[in-house]
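In: can't give you the sequence, but here's the structure:
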């Protein structure tokens, strides 16, 4: 998956003729030494994709990783050293940094949320609100930042949402239909909007209940009603200002779409070492 993604990104960037700027300004035997360094604090993710970009550009490029994915970065920290033909180094620079900056941004955003709930038992989890084609990498970055993964796609768990409930004829009817369909290894989760729906869901014994857009006081009541019978996931209205209060209600999971669909890129740069 890494190779396929990097190959597609390089093809997109190089087009039909390759990096004509590097070809025009650099001789084929010119070499370059460079480092990739953090320009702001954050959490590192995506080293394999960055390294693969350089190796595809020129297999003779030497790559040394000085940190691991998941490392906390301070400005100036060096994540990677690159040494080899200058044309290859500079032709792969943008693709390498695009992957590294984006995934480190996801990891850094996840870490900000995870740090705010570290005093509780709640875990931050991602959603399917991901960049098309990059889901596996973004979910990996979430783990690098201290979060956990929700389902990867529509095929690995049943998640009954409000539209399913409306068509199926109610919370309990939807859960019972899902139970009859699912294999013994497939978990069933249902989304509820009210405490009455929660009680209806509990009677049908799902594995997980998503408590959608509930205020902290309502979440506390939901935790008391469930009394440990199911895993409870809070969703909706989650941001850096609200996440601690949500976690303190006693829910098990807090899903945050923002960490994958809106996380800002972490600023890392490639600097040529002279001399």
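Out: Looks like it arrived, so ask away. Here the structure is a predicted model, which means the values were calculated and not measured.
In: CA atoms for contacts and neighbours, from now on please.
Out: Will do.
In: test my guess that residue 62 contacts residue 84.
Out: Yes - if you go by C-alpha atoms under 8 Å, residue 62 and residue 84 touch, sitting 6.0 Å apart.
In: more neighbours, these two?
Out: Neighbour count, other C-alpha atoms under 10 Å: between residue 62 and residue 84, residue 84 has more, with 20 against 16.
In: what about versus this one:
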């Protein structure tokens, strides 16, 4: 199956890809390809899946090749969101051999990592969908990669939590401790942010939850709560706020968490430790 996903604009992606290529070519360029491959040699290559999974990042990989050889031919055969099988040909590429070999590792790094995120997200998103629950990523992302990693989560059928510190208020335990308590933290937040900004509070006890609900919190993050406590928390919330579960949740436990009635399940490992999908570049 193929999911309709709008690719990220090039203006957002290009700085990340350029930085990765510059890191790789260093001060002298690809000295291996320059030494081994005669100048002007043309190459015909294909991106091929080595295992089953979900494709994400094909336009990022394409950009890596195009930045090295703007005249190369890059024929996309599978769009982001495609369910891949081992042996699926993802793209057909023709261009300057030296340039193609220089771009290879950067393109595969992006493609394998982003596809790994989408591949891990999709089965979870599908498993919890019948309960009306969505899986989301967090800010636990690799430096410089947040935009792309969060995109890959969407490709896999998940949703995004806040992108940074500037687009939503999330009051955590240290904020509460320094502010002087739940009520003080929520009151100050509501007084100091715009009316369009959501205010979320992390709670790890039912007593904190009750106080937050009394203050009119928009979203509650139910942190590291066992299943019975999650059920009780959802009942107490009663639809008055969006409820989100986080902390120690594994793919195996997501259904049990979703069955408690939470709206969202936040999983940091989707972006900070997921396994890459094995994708290779083969000479034709």
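Out: Noted; the coordinates are in hand. Just so it is clear, the model here is predicted, and its values are computed rather than measured.
In: sec struct for residue 52 of structure 1, please.
Out: helix (DSSP: H, G, I helix; E, B strand; the rest coil).
In: what does it correspond to in structure 2?
Out: Using TM-score structural alignment, the partner of residue 52 of structure 1 in structure 2 is residue 63.
In: now residue 38 of structure 1
Out: Using TM-score structural alignment, residue 38 of structure 1 sits opposite residue 49 in structure 2.
In: in three-state terms, label residue 280 of structure 2 for me.
Out: strand.
In: what's the match for it in structure 1?
Out: Match for residue 280 of structure 2 (TM-score structural alignment): residue 269.
In: its match contacts residue 37, doesn't it?
Out: Yes - under the criterion of C-alpha under 8 Å, residue 269 of structure 1 makes contact with residue 37 at 5.6 Å.
In: number of nearby residues for residue 7 of structure 1?
Out: When neighbours are counted by other C-alpha under 10 Å, residue 7 of structure 1 registers 17.
In: so who does it touch?
Out: By C-alpha atoms under 8 Å, 6 or more residues apart in numbering, the contact list for residue 7 of structure 1 reads 53, 56.
In: and the gap between it and residue 145 of structure 1?
Out: Distance, residue 7 of structure 1 to residue 145 of structure 1, by C-alpha to C-alpha, to the nearest Å: 26 Å.
In: kindly report the same for residue 127 of structure 1.
Out: From residue 127 of structure 1 over to residue 145 of structure 1 the distance is 15 Å, taken as C-alpha to C-alpha.
In: and if you look at residue 100 of structure 1?
Out: Distance, residue 100 of structure 1 to residue 145 of structure 1, by C-alpha to C-alpha: 14 Å.
In: higher neighbour count, the two?
Out: residue 145 (32 against 26).
In: nearest residue to that one other than its sequence neighbours?
Out: residue 107 (4.1 Å; C-alpha to C-alpha, 6 or more residues apart in numbering).
In: just the element for the residue of structure 2 sitting at the aligned position of that neighbour, please.
Out: For residue 107 of structure 1, the aligned residue in structure 2 is residue 118 (criterion: TM-score structural alignment). Here residue 118 of structure 2 is covered by helix 97-128, with elements defined by DSSP states H and E.
In: give the buried residues for that helix.
Out: For helix 97-128 of structure 2, the neighbour count (16 or more other C-alpha atoms under 10 Å) marks 97-122, 124-125, 128 as buried.
In: mind listing the helices for structure 1?
Out: Assigned by DSSP state H, structure 1 shows helices spanning 2-14, 20-25, 47-57, 86-116, 135-144, 162-168, 171-181, 195-204, 216-226, 243-247, 258-261.
In: out of those, nearest to residue 80 of structure 1?
Out: helix 47-57 (8.2 Å; C-alpha to C-alpha).
In: mean per-residue distance, that closest one to structure 2?
Out: By mean C-alpha distance after the TM-score superposition for structure 1, the fitted helix 47-57 of structure 1 averages 0.9 Å away from its aligned residues in structure 2.
In: same for that helix, what does it pack against?
Out: Applying 3 or more C-alpha pairs under 8 Å, 6 or more residues apart in numbering; DSSP states H and E, we find helix 47-57 of structure 1 packed against helix 2-14, helix 86-116.
In: and the angle from the last one to helix 47-57?
Out: Meaning helix 86-116 of structure 1. Put simply, helix 86-116 of structure 1 runs at 170 degrees to helix 47-57, going by axes from the mean of the first three to the mean of the last three C-alpha atoms, to 10 degrees.
In: before we move on, back to that, hmm, residue 69 and the residue nearest to residue 145 of structure 1 touching each other?
Out: No - with contact defined as C-alpha under 8 Å, residue 107 of structure 1 does not reach residue 69; the gap is 9.2 Å.
In: which neighbours do these two share?
Out: Counting by C-alpha under 8 Å, 6+ apart, the residues touching both residue 107 of structure 1 and residue 69 are 43, 44, 45, 144.
In: reformat the helices and strands packed on helix 47-57 of structure 1 as a markdown table; add distance to residue 170 of structure 1.
Out: As requested, the helices and strands packed on helix 47-57 of structure 1 are exported to a markdown table (distance: least, C-alpha to C-alpha, whole Å):
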| stretch | distance to residue 170 of structure 1 |
| --- | --- |
| helix 2-14 | 41 |
| helix 86-116 | 34 |
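In: do you know which of those helices lies nearest residue 214 of structure 1?
Out: Once these are compared by C-alpha to C-alpha, helix 86-116 is nearest, at 18.5 Å.
In: the closest one to helix 135-144, inter-axis angle?
Out: 50 degrees.
In: any idea how far residue 47 of structure 1 lies from residue 86 of structure 1?
Out: Counting by C-alpha to C-alpha, the gap from residue 47 of structure 1 to residue 86 of structure 1 is 20 Å.
In: ok, now residue 169 of structure 1?
Out: Residue 169 of structure 1 is 64 Å from residue 86 of structure 1, where distance means C-alpha to C-alpha.
In: how about the contacts made by residue 96 of structure 1?
Out: For residue 96 of structure 1, the contact set (C-alpha under 8 Å, 6+ apart) comprises 49, 50, 51, 53, 54.
In: how about a cut-off of 6 Å?
Out: 50, 53 (C-alpha atoms under 6 Å, 6 or more residues apart in numbering).
In: map it onto structure 2.
Out: Per TM-score structural alignment, the equivalent position to residue 96 of structure 1 in structure 2 is residue 107.
In: equivalent analysis for residue 68 of structure 1, please.
Out: By TM-score structural alignment, residue 68 of structure 1 lines up with residue 79.
In: go on, residue 141 of structure 1?
Out: In structure 2, residue 141 of structure 1 lands on residue 152 (TM-score structural alignment).
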